[in-house]
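Enquirer: I'd like to go over a predicted model; first the sequence, then the structure.
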Amino acid sequence: MRTIANKSEDAALNTANIVLGAILFLAPWVAEFGSGNYAAMNAWICGAAIAIVAMLAINQTYDWEEGVTLALGLWTAAAPWVLGFAHVQNAMWTHLAVGLLVAAMAGAELWRLYHAPEARSV
């Protein structure tokens, strides 16, 4: 397992993930793509999970946290097609945008965990 003490830019990335998780969680009501359907349930589960994992990574980042975040981001981006709600445009675009942003930030953090001189194994 690899870890790195967070700098201000890392805290900003994790804060952005908390905000993105909250946006995804609130999207079924704000973007009006319903409740009790796959789009809404996926938004609630993934939004909450993204925000919770980001909160855990605020002070100290571990590779498992970023791996989970990367998987959540990729799943969120793919969910409209996997779960069959790609025809609901506001749900599809919300999931795709949030998922790709979360995955990109997690990928950058994983790269840093394995290539930055200050990263270390624990």
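Expert: That came through, no problem.
Enquirer: use CA for all of it now, contacts and neighbours both
Expert: Fine.
Enquirer: in the protein, which spans are strands?
Expert: Counting by DSSP state E, the chain has strands at residues 2-5, 60-62, 120-121.
Enquirer: What's the separation between Ala39 and Ile52?
Expert: To Ile52, Ala39 is 20 Å away according to CA to CA, to the nearest Å.
Enquirer: here comes the other one, which I'd like you to weigh against the first:
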Amino acid sequence: MENWSNAKLCDVANLVLGAILFVSPWMFSFDAGKVSQNATIAGLVIAILAIAALAAFAIWEEWLNLIVGLWTLVSPWILGFQGTTAMTVHVVIGAAVAVLAAIEIWIMTQNPPRLTTGR
């Protein structure tokens, strides 16, 4: 049960990180265009996946969150907005989301949650 609680904490953290990424274009005054669109879409996807994982856990949600976190991490180089505040926000949040998703995948593969009471 403790592993299940740790997994839920990772989901809550990813929900908060997704929300921060979603509002970051307004918080940090990113340029309009691909940078703010990337932050908004990636943040929304991270938050939705975290909510889905909190509602009904499925390992595929964590794999998708890992992929979106990695995309967010590398997107400044792919989309060409290095050396900006937007880059810092994307790299920090992307790394955190990817690490949390990887931890959660590891936790759940080591000791998957039991759906029965164990009697």
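Expert: In hand now; what should we look at? Computed from a predicted structure; not experimentally measured.
Enquirer: Please state their TM-score.
Expert: After superposition, the two chains reach a TM-score of 0.87 (TM-score structural alignment, normalised by the length of the second structure), with 114 aligned residues with a CA RMSD of 1.9 Å.
Enquirer: about what we covered before: look at Ala39 and Ile52 of the first structure and report which has more neighbours.
Expert: Set side by side, Ala39 of the first structure and Ile52 show more neighbours around Ala39, with 26 against 16, by other CA atoms under 10 Å.
Enquirer: ok, now which ones touch the residue mapped onto the more buried one from the second structure?
Expert: Superposed on the second structure with TM-score structural alignment, Ala39 of the first structure falls opposite Val35. Taking CA atoms under 8 Å, 6 or more residues apart in numbering, we find Val35 of the second structure in contact with 79, 81, 86.
Enquirer: So which of the residues you listed are in helices?
Expert: 79, 86 (DSSP state H).
Enquirer: Who wins on neighbours among the contacts of Val35 of the second structure?
Expert: That'd be Ala86 among the contacts of Val35 of the second structure, by other CA under 10 Å, with 21 neighbours.
Enquirer: Would you mind finding the match for that residue in the first structure?
Expert: Ala86 of the second structure maps onto Ala91 in the first structure, with residues paired by TM-score structural alignment.
Enquirer: from what I can see that match touches Ala31, true?
Expert: Yes. With contact defined as CA atoms under 8 Å, Ala91 of the first structure counts as touching Ala31 (7.5 Å).
Enquirer: Show the contacting residues for Ala52 of the second structure.
Expert: So Ala52 of the second structure contacts Glu61 (CA under 8 Å, 6+ apart).
Enquirer: Please pull up the equivalent of it in the first structure.
Expert: Aligning on TM-score structural alignment places Ala52 of the second structure opposite Leu56 in the first structure.
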